[in-house]
Every structure is written in C-alpha cells, then in structure tokens.
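Trainee: sequence unavailable; structure follows:
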C-alpha cells in the first residue's frame, strides 16, 4: 500500500512541476514581446515569472525525491534485463532540472534587461519540456528496453 501512495504523490508532484515548466517559458515569450517603455507590463510579467519559478522549483524537489524512492527503495528498474528505460528516464529528468536552472538564468536576464533573444526563440525553448514528456511517458508505460 505504501508503494501506491509514493507513486501517487510522485505523479501529483510531477504534474504540478510540469505545469510550471509549461507556463514559465510562455511568460518569457510575453516578456520578449513587451514594447520598450511599457514598464508596468514588464514588471507584472517579471513578478509572475519570479513567483512561478519559485513555486515550480519547490514542486520539483518532492517529485525528484519520490522518484528516487520509487527507483532505489522499491527497486523500479534496478534488477534484471530490460531496465534501460529507467536510465534514459533519469537522464531526461536531469535535463529537466538543467532546464529549470536555465529558466532561472533567463529570468535574471529579463530582470537585468540583458535579454537578446526574440519571442520566436522562446516559443521554441518552450517546446523542450513537451518533447521530453513525450519521450518519458512511453518509457515509463511501455518500458521498451
């Protein structure tokens, strides 16, 4: 029964973390489109970005810790052949953590007024978590290797 609770909370925290991963780069798109001199709009978007980053960052850690519990304590993907999927998944989660810290760096650039990228670049940047999600879900459900 404990396994089901750990798995349930892991899924809940991953979904909440991903909500922030989906929306924070959209704020970057909007920030990149703010006309010069529109300080109220820029300040509002920066406030939203800071709050969302903080909230998302907090949600990331329980998702990771519970995932590690499932992996290391309950042995998911630790034993036997055909467990290459878990190593790929863990690598992709590491990429998501790097993405989170990249978002923090981008947010600081907007705060300092040093952003040089266009809204189009941020639209593509926004797709990275989606691509990773489309890889992770089949890995976990199908366990192809």
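Mentor: Yep, that arrived. Because the structure is predicted, anything quoted here is derived from the model rather than measured.
Trainee: from here on, contacts and neighbour counts on C-alpha atoms
Mentor: Noted.
Trainee: number of nearby residues for residue 5?
Mentor: By the criterion of other C-alpha atoms under 10 Å, residue 5 has 10 neighbours.
Trainee: any idea which element it lies in?
Mentor: helix 2-33 (DSSP states H and E).
Trainee: so which bits of the helix or strand just after that helix are buried?
Mentor: Using DSSP H and E, the next helix or strand after helix 2-33 towards the C-terminus is helix 39-68. Of the residues in helix 39-68, 42, 45-46, 49-50, 52-53, 56-57, 59-60, 62-64, 66-68 count as buried by neighbour count, 16 or more other C-alpha atoms under 10 Å.
Trainee: rewinding a little: buried residues, the helix holding residue 5. List them.
Mentor: 6-7, 10, 13-14, 16-18, 20-21, 24-29, 31-32.
Trainee: in this structure, which residue sits furthest out from the middle?
Mentor: residue 37 (31.3 Å; C-alpha atoms, centre = their mean).
Trainee: one more to weigh against that first structure:
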C-alpha cells in the first residue's frame, strides 16, 4: 500500500458505526427531549422496520439466484458473501432494534392492550421465525448444503410481504 492510499473500513465496521450513531441519537433525544422521546423512539423503530423488511424481501431473492448456480462457482461464492453480509450487517441489527423499541412503544403507548396489538406482536413473532429460517438457509448455503429449489425460494419470497401487509394494516387501522 502506497503512502497515498488509505485503508477503508469494511461494511461491518461502517454498519456498527451507523448503529452507534443511531443509538447515540436515541440517548441524546432521551436526555435532551424526554417529552418527545416517544416520537423519537417511534421514528427509529420505523426506520429499523424498513431496514429489516428490505433485507427480508431481498434475502430470499438472493436465495433464488443462488439455488440456480453451480456449487463452488464464482457466482455461488459471491452470493454467499452477499447473503452473509445482508444478514449480519442489516437484517440482524434491524430486527433487534425493531423488537427493543417495538416492545417499549407497546408498553409505553398502549400498556400492551388491544386485540390488534396482540395480533401484531404474534405476526412479528412469525416474521422473526421466518428470519430464523432465512438465517439457517444462509448457513446451509455457506456450507454448500442447500436442498431447496429456486421455486421454493420464490414462494418463500412472498411470506415477508404477506406478513408485512397484515402488520401495517393492523397498526394503521387498529380494527379491534
């Protein structure tokens, strides 16, 4: 490396820096704007949900493409890297933030009451289960042990969408 070249931080480091900044902003909001912290928590929760869903919608699409290439091929190795980074750098932290702030918001804003909220939490548990299923798939693909077809992953690609639609309707409409 020449004297003019600079080593750049990897994607994991950049993601951790982003999470640290988000956490610091949340702490500052709680300290300096305690009466508005609920709104700040809600905003950060929504940002985390969007990031989680973006990853949950993209990961099974990567699986579709990955299932169609030969094991050990350069394309397969690229997909392994993409899947692992997406899961570890975006999806896992976003899900964690979603759960932590979501539970706090449910307690602070609704005292865990309302049938719509109970159903929403149940569906978020289902989304988390799907997240676990996708996490296992990332591991199996990394070990060249995927046994699922591209068709299976095309079908699984729809599951997060369906869950997300029902969850959003519950939150906005609060039907019961």
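Mentor: Yep, it's here. If you're wondering where the values come from, they're calculated on a predicted model, not measured in any experiment.
Trainee: returning to that earlier point: OK, contacts around the residue farthest from the centre of the first structure?
Mentor: Residue 37 of the first structure makes contact with no residue, according to C-alpha atoms under 8 Å, 6 or more residues apart in numbering.
Trainee: how close does residue 67 of the second structure get to residue 40 of the second structure?
Mentor: 41 Å (C-alpha to C-alpha, to the nearest Å).
Trainee: read off where the helix holding residue 5 of the first structure ends up in the second structure.
Mentor: Aligned by TM-score structural alignment, helix 2-33 of the first structure falls on residues 37-68 of the second structure.
Trainee: nearest residue to the middle of the second structure?
Mentor: residue 52 (2.3 Å).
Trainee: mind listing what the residue mapped onto residue 79 of the second structure from the first structure touches?
Mentor: Counting by TM-score structural alignment, residue 79 of the second structure corresponds to residue 45 in the first structure. Shown in contact with residue 45 of the first structure (C-alpha under 8 Å, 6+ apart): 27, 30-31.
Trainee: returning to what we had before: superposed on the second structure, where does the helix holding residue 5 of the first structure end up, distance-wise?
Mentor: Aligned to the second structure and superposed, helix 2-33 of the first structure gives a mean residue distance of 0.7 Å (mean C-alpha distance after the TM-score superposition for the first structure).
Trainee: elements contacting that helix?
Mentor: helix 39-68, helix 84-112, helix 119-125, helix 128-142 (3 or more C-alpha pairs under 8 Å, 6 or more residues apart in numbering; DSSP states H and E).
Trainee: about what we covered before: chain center to the match of helix 2-33 of the first structure: distance?
Mentor: Mean C-alpha position of stretch 37-68 of the second structure versus that of the full chain (C-alpha atoms, centre = their mean, to the nearest Å) differs by 4 Å.
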